[in-house]
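*Asks:* Next input, structure requested:
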Amino acid sequence: MKVVKFGGSSLADGPSYEHAIKIITSDPERRVVVTSAPGKRNSNDIKVTDLLIKYANAISKNEEQEAMLVRKEILLRYQAIADYFNLPNDQLQPLVDRLAKLPNADYPNNNYLMAAFKAHGERLNAELMSLILNYLGYPARFATPEEVGLKVAGTPNNATVIPETYARLANFSFSNHEIIVFPGFYGITLAGHIATFSRGGSDITGAILARGLHAGMYENFTDVDAIYSANPNVVDHPQPIAKMTYREMRELSYAGFSVFHDEALIPAIQGNIPINVKNTSDPEKPGTLIVPDHSFQPTDIITGVVSGKHFAALYLHKYLLNKEAGFTLRILQILARHNVSYEHMPSGIDDITVIFDKKELDDELVDIICNEIQEEINPDRLEWIDNYAITMVVGEGMRNRTGVINDILNPLAEEHIAVPMINQGASRIAIMIGTYNQDADAAVRAIYHRFFAN
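*Replies:* Take a look at the predicted model:
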C-alpha cells in the first residue's frame, strides 16, 4: 500500500486535478491520498492558503464586506475545479456551508482562528477530491484528522504530532476497494481545536500517515523530476539523485534543499518507510528514492552540495579559555535566557564561534546578547558576522574515502574563496564549510564541478 501526497501546484485547477487522478488510479497500490490546498495557477495567481489568511484577518478585524468578498473568491477556486468535471452544484454545498460557518466557530484566540482558517485549504480540497473521484466512478472516502485520531501538541501554527496518533492510525480500517482522501497540514489538539504544522505541513501529514498505516512506500508528487545534487539556480543542469539515504536528505535539507522540508522526514524515518519524490507532470520518471541507510551502497563519493545563506556567527576570542571551567556553559546560559538556540559551536583553544539561524534573531536581540556576553564573559575580542553562509557537502560515499577534504578545499582555494570554518560530523557523511554569503554560490559550483563534472 502506498501513501501519495500532492503539492498545491499539482492540485491548482481542473487539468492538474485530472492529471493527479490519473496518477492515483493508475496504480491500485495508491490507496491513501494526501492533499495540499490549491496553489497558484500562474505566476500572477494567489494560493488558496493566502486567500484564507486574508479571510481570517478580515474576520478578526470585523470587516464583514471584505470577508464576504474573499470567501466568494475562495469558493470560486473550488467551483472552477468542480465545473471542470461537471460535478453537480448540490454536491459542492457542504464545502460552501463549511466555509461560511468558519467565522462562527469557537476559537480560544486569534492564533487558533488563523490555524483553523488556513487548514481549510487542505480540508476543502480533500473533500472535493473525494467527491470528484466518486463522481468519476472510483470509490473514495474523505477522512479527517478527527476521524483517524491525528492528535497534536504545540502551538496553533506550529504543531507536533503526539506519539499515540500512530496507535490510533494502526486501528483505522478501510476496504481494499476504496481510496482514502486525507487533508494535509493539520491535526487536532487534545482540547479539540485545529492546529497546523509548520513549513511543509502536508509533507509531514503524508509521512505520519505512511508510518501509522505501515505503508510500503510514501510517494511525494511535486513539480520537479527529482531531487538534484545541487540547486539548479546555482549550477546549470545538475545531476539528478536516483537514490539517497534519510540522513543524507536531512543534512542537505538543513542547508537549503527545498523539495522536502527536513522535519517531514522524521515520521518516515521512524517507520523505515521509503520515500519517492516524483514529478506530477511526468510520473513515469523514476524521481528520487529516499531509503534507510542500512545496506545502502553509494554510487558517488558525494550525493549533493548546497549552501544556506540564512546564518550569522558570533566570534569570541579569549586567551586560555580552554582552561576556564564553565566558559561555554555561561554563553549557553545567556542564550537560554533569551530563548535562542544555536546551530553549531566550532572552537579552538582560545576561540569559539557560535553559529545562529538568522530567522531566530533580530538586530535588537543581537545587541542584547552581545552586550551580556561582553559584560559577563569579557572576551578579548567579540565580533558579530552577519553575512555567514554554510555549505553542506553530503554523501554516504565519503565515509570510507580518504582525501575528500582535500578534494573539497582545493577548488575553493583555486577560486580564492575564504573558508573561516570547516567541520565534519561524527557520521562522516557530511562536511560543513563556513563561507561568506558573497562566496556561497561560487563555493557550490566549485565543489560540484570537482566531483560531478569529471
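
*Asks:* contacts and neighbour counts: CA atoms only from here.
*Replies:* Will do.

*Asks:* Could you verify my assumption that residue 412 touches residue 447?
*Replies:* Yes. The criterion here is CA atoms under 8 Å, and residue 412 meets it with residue 447 at 7.4 Å.

*Asks:* more neighbours, these two?
*Replies:* Using other CA atoms under 10 Å, the more surrounded residue of residue 412 and residue 447 is residue 447, with 24 against 21.

*Asks:* quick one: what helix or strand has that one in it?
*Replies:* Under the criterion DSSP states H and E, the helix or strand holding residue 447 is helix 437-448.

*Asks:* how about that helix: buried residues?
*Replies:* Buried residues in helix 437-448, defined by neighbour count with 16 or more other CA atoms under 10 Å: 437, 439, 440, 441, 442, 443, 444, 445, 446, 447, 448.

*Asks:* run this one through as well so I can compare:
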Amino acid sequence: MIKIAKFGGSSVASAEQFKKVKGIVESDPDRKFVVVSASGKRFSGDNKITDLLLLVNAHITYGVDCTSLLGDIEARYQDIVDELGLKWPLAEKFEAFRKNIKKHSPEYVVSRGEWFTANLMAEYLAMPFVDAADVVVFHHDGSVDMERTAARLKDVMVRKGSFVLPGFYGATVDGQIKLFQRGGGDITGAILARCVDANLYENWTDVSGFLSADPRVVDHPRSIRRITFDEMRELSYMGASVLQEEAIFPVREVNIPIQIKNTNRPADEGTIIRENAEAGEDEHLITGIAGKKDFVSVHIKKAHMSNEVGLVRKTLAIFERYGVSVEHIPTGVDSFGVVVNHDDVRDSIYSIVSDIRKEIAPDDITMVDKLALLSVVGRNMSKRSGTSGKIFGALGEAGINIRMITQSSQEISIIMGVNNEDFDRAIKVIYDRFVRDEVIEPNEK
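*Replies:* As a prediction, this is how the structure comes out:
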C-alpha cells in the first residue's frame, strides 16, 4: 500500500512540530512519500514563512533593504536546525540565496520557503530530498504537464524508493520556477498521489477533518467522518474548507480517497473523502451546513419571459461586462434572480441595473442586499421524503424569513437565502433540529 503524507504549514512550523511529523511517518511503513509546505505560524500573531518571503519581494521591488527580514527567516530555520541537531548546511545555503536574491524571479524567492523546509525535513526523516522543480513540470501558461510529471515522479520513485518533496511549486522544462495558487502544497500532494498510483492521500493539518458546522456559530459541531467529493465541493464553495479545493481533481479522476488528519492529534479519525459512500456505513441525513454573508440578489420580472429567447443570456452578459461572477440564478416562470457577491458589485451595481433596464426592458426589477446564503448538504436528503419541507418548517417556526431557495441538480444540497442578521440563528436552528440529536440510519446500498 502507498500513502502520500502531505503536511501543511502549521505541521512544520517548529522543531516540536517536526518531531510530531517524524512520529507520524515512522508509525506507518506505508508513508514513504512526504510532501511539505513552508513553515507556518508557530503561535497566534506569528508570521508564515511564505508571507515573509512575499514581503521580501515587495522590499526588493520598491528598493527597500530586506537584510533584517531575511535574517528573521534564516533564524526561524536555524532554530529548527539547532533543536533537532541537523547537519544540513543551512548557513551556507541561505547565504547563497541571500547573495543572489535580486537575480531570481519573485516566484523563485517565494518557493524557497518550501525548499528550505523540505531539505530540513528530509534529513530529519532520513529520506532523500527531491526538488519539485525537477519533477513537477509546468506548461508556460501555468498548467501542469501531467504526462511529463508522472514520468519523472515514477522514475524518481523507482530510483529512490522514498522521498520528501516540497509542495507549492514546480518548473517549466527550461527551469523557470512556477507556483500554484496559495495552498498549492495540497495540489502537489494530490498530483504525487495520482502519479505514483497511491492508495490514499493523507492531508495532515491542524484540525481533525471537516466539521458539520462552523464552530464559531455552533458549539462543538459533529465531525464528519466520511464525505463524498461532491458534498465536499458544495461545502467548500460556501467556505467550509480545510483543503485547497483544486487538490481534489487529480485524485478524484483516478478514485484515490483523501483523508484529512490532525498532526497534533494523530489518533483522531479525521475525515475520509471519496467518490461514493461505502456500503454498510452509517448514514446521516445532513452531512454539513455552511454559508456566507453579504450577497446581493437582482430580481428581474417580465411577462411571457419563457417565450423570449436569450433573455437570461443577455442579462448575464451585462454582469460579465462588468467582470462580475454570478453565484446563483433562481428562476420562475416569468422571473429570475441573479445572486452575486456584494463586494464584486460594490462600485457597479447601479450601472448594472441601469443597463438591464435599457437592454432587457423588464416589467420590474428589484434588488435585495444584505443577503446571506446557507447551504444544507447531504447525499441522503433526496432519499428521505419531506426533508426540504421539514427544514423550511423549522426555519418558519423560528420566525426566519427565507428570501431565496435553490437546489443543486444532483439533489445533494439545498441553498437558502436569509437576511444577514438571521444567518447564525438559521444555522443553529437547522443544526439543533436535524444534526445534533439525529439518529443515524444504515446505508442499504
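
*Asks:* rewinding a little: by how much does the helix holding residue 447 of structure 1 deviate from structure 2 on average?
*Replies:* Superposed on structure 2, helix 437-448 of structure 1 shows a mean distance of 1.3 Å to its aligned residues (mean CA distance after the TM-score superposition for structure 1).

*Asks:* Residue range in structure 2 corresponding to that helix, please.
*Replies:* Helix 437-448 of structure 1 corresponds to residues 420-431 in structure 2, going by TM-score structural alignment.

*Asks:* Pull the distance from the matching stretch to the chain's centre.
*Replies:* A distance of 24 Å separates the C-alpha centroid of stretch 420-431 of structure 2 from that of its chain, computed with CA atoms, centre = their mean, to the nearest Å.

*Asks:* contacting residues around that stretch?
*Replies:* Contacts of stretch 420-431 of structure 2 with the rest of the structure, by CA atoms under 8 Å, 6 or more residues apart in numbering, involve 213, 217-218, 289-290, 293-294, 370-374, 391, 394-395, 398, 400.

*Asks:* Just give me the match in structure 2 for residue 408 of structure 1.
*Replies:* Matched by TM-score structural alignment, residue 408 of structure 1 corresponds to residue 391 in structure 2.

*Asks:* for that match, what are its contacts?
*Replies:* Contacts for residue 391 of structure 2 (CA under 8 Å, 6+ apart) come out as residue 430.

*Asks:* That one: which element?
*Replies:* Since the elements are taken from DSSP H and E, residue 391 of structure 2 ends up inside helix 387-397.

*Asks:* Just give the closest residue to residue 293 of structure 2, not the sequence neighbours.
*Replies:* Distances taken as CA to CA, 6 or more residues apart in numbering put residue 372 closest to residue 293 of structure 2, at 4.1 Å, once the chain neighbours are dropped.

*Asks:* Doesn't that neighbour lie inside a helix?
*Replies:* No. Applying DSSP: H, G, I helix; E, B strand; the rest coil, one finds residue 372 of structure 2 to be strand, outside a helix.

*Asks:* Near residue 416 of structure 1, how many residues? Count them for me, please.
*Replies:* Other residues near residue 416 of structure 1 come to 12 when the count uses other CA under 10 Å.

*Asks:* and what of residue 385 of structure 1?
*Replies:* If you count neighbours by other CA under 10 Å, residue 385 of structure 1 ends up with 14.

*Asks:* what's the answer for residue 191 of structure 1, then?
*Replies:* Summarising burial for residue 191 of structure 1: neighbours were counted as other CA under 10 Å, giving 9.

*Asks:* repeat for residue 103 of structure 2
*Replies:* Taking other CA under 10 Å as the neighbour definition, residue 103 of structure 2 ends up with a count of 10.

*Asks:* just the strands in the stretch 1-150 of structure 1 please.
*Replies:* For the stretch 1-150 of structure 1, the strands defined by DSSP state E, counting those that start in this stretch occupy 2-6, 30-35, 140-142.

*Asks:* sorry, back to before: now which residue in structure 1 aligns to the residue nearest to residue 293 of structure 2?
*Replies:* Using TM-score structural alignment, residue 372 of structure 2 sits opposite residue 389 in structure 1.

*Asks:* How about whatever residue of structure 2 lines up with residue 171 of structure 1: what's its closest non-neighbour residue?
*Replies:* With TM-score structural alignment as the matching criterion, the partner of residue 171 of structure 1 in structure 2 is residue 154. When the adjacent residues along the chain are set aside, residue 154 of structure 2 lies closest to residue 196, with 5.9 Å between them (CA to CA, 6+ apart).

*Asks:* Per the alignment, name the residue of structure 2 opposite residue 253 of structure 1.
*Replies:* Aligned counterpart of residue 253 of structure 1 in structure 2: residue 236 (TM-score structural alignment).

*Asks:* Can you name the residues that contact that match?
*Replies:* Residue 236 of structure 2 makes contact with residue 245 under the criterion CA under 8 Å, 6+ apart.
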